[in-house]
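>>> Here's my sequence, what's the structure:
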Amino acid sequence: MTAHKHALNRSFRRRLAIVGVVTAGGLLLAACGGDDMEGMDHGSGSSSSAASTQEAKDNPAPGAFNAADVAFAQGMIPHHEQALEMSRLADGRASDAEVKTLVAAIQKAQDPEIQTMKSWLKAWGKPESAEEMPGMHHGSEGADHSGMAGMMSGEDMKKLEAARGTEFDRMFAEMMIAHHKGAITMAEDEQKNGRNATAQQLAADVVKNQSAEVEKFEKILDRL
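Take a look at the predicted model:
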């Protein structure tokens, strides 16, 4: 009877040992399984983050955009180009030191902005000019932007080109005030109706910087 009891006890202890090993193994597997899932999650997040970073690098104006953003870029490019054309005429014609300083500031700011807006349109799959949009009429002599806010006519540009000294300084200041105010109007429209954050930021810069330049040109006119 005693031997039988000892046999039963040994059998019971063996079963307990087996259950303990199985339980420990199950816990270990569960722990390993949890680590693997975590690793997969991290890997997936890293890939997504890397893709987003690459997209931001490839697209200079990431995020949603609308027709107002496109119109802003397509309109502001020729607007800035005319400001640069006016500024180039100052070489050898302007005599006022402050006018010359403002000419340099306009060239420094607006040429890079032109390149920036061109890069947006390329990323958005849109042409640089609204004249190139499907269904638009293509004139034989190129686009006429004289009807755009603040743009000078061909006759205005000829008058500026013919001026020298103080006459040029005064005419340049008057024209650039009108030109800047046109750009400010366009930028304010973008702030109201645009959707793309990058485009709206540039519009805010245009409003701020060109408003400050308008004030400077007005002071120049007061003393000329």
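
>>> hey, let's count contacts and neighbours off CA atoms from now on
Fine.

>>> For the closest residue in space to residue 181 that isn't next to it in sequence, give me its contacts.
Distances taken as Cα to Cα, 6 or more residues apart in numbering place residue 150 nearest to residue 181, at 6.4 Å, with adjacent residues excluded. By Cα atoms under 8 Å, 6 or more residues apart in numbering, residue 150 lies in contact with 178, 179, 180, 181, 182, 183.

>>> To which secondary structure element type does residue 150 belong?
coil (DSSP: H, G, I helix; E, B strand; the rest coil).

>>> Which helix or strand contains the spatially most central residue of the chain?
Among the residues of the chain, the one closest to the centroid is residue 198, at 3.2 Å (Cα atoms, centre = their mean). Assigned by DSSP states H and E, residue 198 belongs to helix 197-223.

>>> go on, residue 127?
Using DSSP H and E, no helix or strand contains residue 127.

>>> what's the following helix or strand after the helix or strand that contains residue 46?
Assigned by DSSP H and E, residue 46 belongs to helix 2-58. Going down the chain from helix 2-58, the next helix or strand is helix 67-89, by DSSP H and E.

>>> when you compare where that following helix runs with where helix 197-223 runs, what's the angle?
40 degrees (axes from the mean of the first three to the mean of the last three Cα atoms, to 10 degrees).

>>> Report all helices and strands that helix 67-89 contacts.
Contacts defined by 3 or more Cα pairs under 8 Å, 6 or more residues apart in numbering; DSSP states H and E place helix 67-89 against helix 97-124, helix 154-162, helix 165-193.

>>> Can you check which of the ones you listed gets nearest to residue 55?
helix 97-124 (10.7 Å; Cα to Cα).

>>> For the closest one, list every residue counted as buried.
Neighbour-count burial for helix 97-124, with 16 or more other Cα atoms under 10 Å as criterion, is recorded at 99-100, 102-103, 106-107, 110, 113-114, 116-121, 124.

>>> One more sequence to fold, the one below, so I can look at both together:
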Amino acid sequence: MDRQRGWAWAAAGAALLGAVVVVLLVRAPQERPTTATASAPPVRVVLPGRPGESAQVSDSDRVRAPDGSAYNSLDVAYAQMMIAHHAQAVEMAGLAADRAGSTRLRALAARISAAQGPEIGVLRAWLKDRGQPESDPGHDHGDMPGMQTPAAIGALTAARGADFDRRFVVMMIAHHRGAQQMAGDLLRSGADQRLSEMANETAVEQGSEIRRLKDLGLT
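Presented below is the predicted three-dimensional model:
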């Protein structure tokens, strides 16, 4: 008789526990905080459609590239802007061949072209693989950190010898510092791992070249 009572109490206890679990499961969604989280709002990303299809806009701050890697609109903007940024550095470096008075400066300018030219190709391929345009018509590249004005480029083009050397060093140091700032912005907000690695390499290389420019003692 005592054994039967024990079984009855056990069965009742199990039933009560099951009821409690069911209540908790049903009420759990209602007890979640309704306040907004402190995370930043998602970045709107344009997703290009297939041929003949219109593009779509996603509220996700990350989308997937064909290779499975994640990226966001900040990655796209960085790649687009850095193409134009590097292109100006290559343009400036190309002027040194027949204008610089310092053989060391000419060698350093050639090094800058050799480093940044291939990076432009990598950035173009990155954008193409994701169906993104090489540039954003709505963005003024002249606003980018370190970008030199057309007037400054014109003055550099007209300069020769020591005057060219002085202008080049001052302008290229400012240009490189701007690239470092852009790379830092991407490292804080970008999503693409490979692009972040490139940005870090760019920042390190730009820092190294700034030191070399200063070591020329031409300013």
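
>>> still on that earlier bit, quick one: the residue nearest to the centre of structure 1 and residue 61 touch, right?
Yes. Contact criterion Cα atoms under 8 Å: residue 198 of structure 1 and residue 61 qualify, at 5.4 Å.

>>> mind checking the end-to-end distance for stretch 157-168 of structure 1?
11 Å (Cα to Cα, to the nearest Å).

>>> picking up where we left off before, tell me which residue of structure 2 lines up with the residue nearest to the centre of structure 1.
When structure 2 is aligned by TM-score structural alignment, residue 198 of structure 1 is paired with residue 194.

>>> Same check on residue 29 of structure 1?
Residue 29 of structure 1 maps onto nothing in structure 2, by TM-score structural alignment.

>>> how many other residues sit next to the equivalent of residue 131 of structure 2 over in structure 1?
The pairwise alignment with structure 1 assigns residue 131 of structure 2 to residue 125, based on TM-score structural alignment. By other Cα atoms under 10 Å, the residues close to residue 125 of structure 1 number 9.

>>> before we move on, what about residue 8 of structure 1?
Residue 8 of structure 1: 12 surrounding residues under other Cα under 10 Å.

>>> The one 3 residues further on too?
Residue 11 of structure 1 is surrounded by 12 other residues when neighbours are defined as other Cα under 10 Å.

>>> Kindly state which residue of structure 2 is aligned to it.
That one, residue 11 of structure 1, aligns with nothing by TM-score structural alignment.

>>> quick one: residue 11 of structure 1 from residue 3 of structure 1, how far?
Distance from residue 11 of structure 1 to residue 3 of structure 1, counting by Cα to Cα: 12 Å.

>>> do the same with residue 38 of structure 1
Where residue 3 of structure 1 is concerned, residue 38 of structure 1 sits at a distance of 53 Å (Cα to Cα).

>>> Kindly report the same for residue 68 of structure 1.
96 Å.

>>> More neighbours: which of those two?
More neighbours surround residue 68 than the other of residue 68 of structure 1 and residue 3, with 18 against 8 (other Cα under 10 Å).

>>> Who are the contact partners of the residue lying closest to that one once chain neighbours are set aside?
Among residues not flanking residue 68 of structure 1 along the chain, residue 194 sits closest, at 5.0 Å (Cα to Cα, 6+ apart). Residues counted as contacts of residue 194 of structure 1 (Cα under 8 Å, 6+ apart) are 65, 66, 67, 68, 69, 200.

>>> Looking for the alignment partner of the third one in structure 2.
I take that to be residue 67 of structure 1. In structure 2, residue 67 of structure 1 lands on residue 73 (TM-score structural alignment).

>>> Identify the residue nearest its match in space, chain neighbours excluded?
For residue 73 of structure 2, ignoring the flanking residues on the chain, the nearest one in space by Cα to Cα, 6+ apart is residue 45 at 5.5 Å.

>>> give me the number of residues near that neighbour?
Using other Cα under 10 Å, residue 45 of structure 2 has 19 other residues around it.

>>> what's the answer for residue 26 of structure 2, then?
So residue 26 of structure 2, with other Cα under 10 Å, has 11 neighbours.

>>> What does it correspond to in structure 1?
Residue 26 of structure 2 maps onto nothing in structure 1, by TM-score structural alignment.

>>> coming back round to it: as CSV, the helices and strands packed on helix 67-89 of structure 1 with distance to residue 24 of structure 1 would be great.
As requested, the helices and strands packed on helix 67-89 of structure 1 are exported to CSV (distance: least, Cα to Cα, whole Å):
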stretch, distance to residue 24 of structure 1
helix 97-124, 57
helix 154-162, 88
helix 165-193, 64
